[in-house]
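> Sequence isn't available, so here's the structure alone:
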């Protein structure tokens, strides 16, 4: 769980560097450093808990869990409430708070970019709605519903929490693979067959090829003119 939220926090950092702080963001060994942070921080937290109290983790299977999960099998979980709130709740809350800040900054940046383009209001609204939905899922902001699952609306929020977060990976795949035109084109090139298959050399690649040929032709002509003038 800690690793999942750490990686969602790193996704927010990556989004901030890519969309907000665009310039002067070169980081050597970028992916390696992200991997060290993404797996290192959870490992350090769990190790510290075990060093401080070796009995902090243990089997958990009370009557309420047996009733909810319909199972009598115990599973490993934190035994101390203080440890749970410090190492899990506080860590998740801090990560979601940082992700929410990046979420707002990225939306402002997207709005500024969209304002510079001439587009219809309806089309722009659909794109903005898609961006909000995809960013919400990617940054794990749906997990914040768990902090508000109390009171009269607790049952509804718990169902919404389970639905959104259990399908988080599917939503990431939906927004960032299925709904991207360039990804769909690659699928049609490599996976589809028959009339659904897209030729590898599409209009875009042909235009690039023609452009390259024109450039080469101009270079040849310029070289011949230069050699003729020198003669």
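Everything's here; your move. Remember, predicted model here, so these are calculated numbers, not experimental data.
> Please make it C-alpha for all contacts and neighbour counts, starting now.
Will do.
> what are the ranges of the strands in the chain?
Per DSSP state E, the chain carries strands over the ranges 57-60, 75-78.
> winner for burial among those strands?
strand 57-60 (a mean of 14; mean count of other C-alpha atoms under 10 Å).
> what does that strand contact?
When contacts are defined by C-alpha atoms under 8 Å, 6 or more residues apart in numbering, strand 57-60 is touched by residues 50, 74-79.
> Same question for stretch 36-48.
2-3, 6-7, 10, 87.
> again, only using 7 Å
Here stretch 36-48 makes contact (C-alpha atoms under 7 Å, 6 or more residues apart in numbering) with 2-3, 6-7.
> top of those by neighbour count?
residue 6 (21 neighbours; other C-alpha atoms under 10 Å).
> How much space separates that residue from residue 220?
54 Å (C-alpha to C-alpha, to the nearest Å).
> same question, residue 71
Distance, residue 71 to residue 220, by C-alpha to C-alpha: 77 Å.
> what do you get for residue 112?
Relative to residue 220, and taking C-alpha to C-alpha, residue 112 is found at 43 Å.
> got it, and residue 62?
From residue 62 over to residue 220 (counting by C-alpha to C-alpha), the distance is 81 Å.
> and here's the other structure:
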């Protein structure tokens, strides 16, 4: 997920400069990289949520070639979408703004408005729905493990934290319209700028509170996920 987000940021920051070169091949390439890394980031949001569920909630999970499978899922799933769009010539320089002085602001992206929203919002919505399902299952499983009813506040904080960590802020950009367009873009920029910091804090507490891993070696004695007894309440504790 970190690699896909770094690739996304690098492609976005260099996009306008490439668009201004008027080199169509370079523009198509940077638009392809930008779109692919964005879809890959969404896919890894889902994989990280799934991994958290397997790591902290499920116990004694046996998955052969676990790392290989999630790597294929994270990097291969977005590829067919990008291939189809580039094959129909969907990536070109798009004019974002033109001032009275004639200065043009442009970037390399999907030229068709409907393809942009249909593909990206549909893909994001699918990932978001899957994360919602995982969050609901986690909440129910935590209640079963605790053997008592958790407070509404703790459940709500757990679910909201999961959403904020794994891509909820992207919905701000996708559903920005009308007079709230510019303010919501600022909100989107601020929230996504601190996403990496929140992920750092999250993984710091997780790795200090729980021990668990998946092995690619089915013969390894450590192949099954081992979770310390003290880590059973880690999901509840970090959201208190």
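All right, it came through fine. Given the structure is predicted, the values throughout are model-derived calculations rather than measurements.
> Residue 171 of structure 1: which of the strands of structure 1 is closest?
Nearest of the strands of structure 1 to residue 171 of structure 1, taken as C-alpha to C-alpha: strand 75-78 at 27.9 Å.
> Distance to residue 46 of structure 1 added to the strands of structure 1, as JSON lines?
Output for these, formatted as JSON lines (distance: least, C-alpha to C-alpha, whole Å):
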{"stretch": "strand 57-60", "distance to residue 46 of structure 1": "10"}
{"stretch": "strand 75-78", "distance to residue 46 of structure 1": "10"}
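> wait, which of those strands is closest to residue 14 of structure 1?
Nearest of those to residue 14 of structure 1, taken as C-alpha to C-alpha: strand 75-78 at 31.0 Å.
> so what corresponds to residue 37 of structure 1 in structure 2?
The equivalent of residue 37 of structure 1 in structure 2 is residue 73 (alignment by TM-score structural alignment).
> Check residue 93 of structure 1 too.
That one, residue 93 of structure 1, aligns with residue 125 by TM-score structural alignment.
> From residue 150 of structure 2, how far off is residue 75 of structure 2?
Applying C-alpha to C-alpha, the value for residue 75 of structure 2 to residue 150 of structure 2 is 37 Å.
> out of the two, which sits in the more crowded spot?
Higher neighbour count among residue 75 of structure 2 and residue 150: residue 75, with 18 against 15, using other C-alpha under 10 Å.
> Roughly how far does the more buried one sit from residue 30 of structure 2?
For residue 75 of structure 2 relative to residue 30 of structure 2 (C-alpha to C-alpha), the value is 17 Å.
> rewinding a little: so how far is residue 76 of structure 2 from the match of residue 93 of structure 1?
Counting by C-alpha to C-alpha - residue 125 of structure 2 and residue 76 of structure 2 are separated by 19 Å.
> Do you have the helices of structure 2 handy? List them.
With DSSP state H as the definition, structure 2 shows helices at residue ranges 2-20, 24-56, 66-76, 79-87, 113-146, 152-165, 170-174, 181-193, 195-209, 234-238.
> And the second one, what's buried?
Okay, so that is helix 24-56 of structure 2. Neighbour-count burial for helix 24-56 of structure 2 flags 26-56 (criterion: 16 or more other C-alpha atoms under 10 Å).
> go on, the longest one?
For helix 113-146 of structure 2, the neighbour count (16+ other C-alpha under 10 Å) marks 116, 120-121, 123-124, 127-128, 130-132, 134-135, 138-139, 142 as buried.
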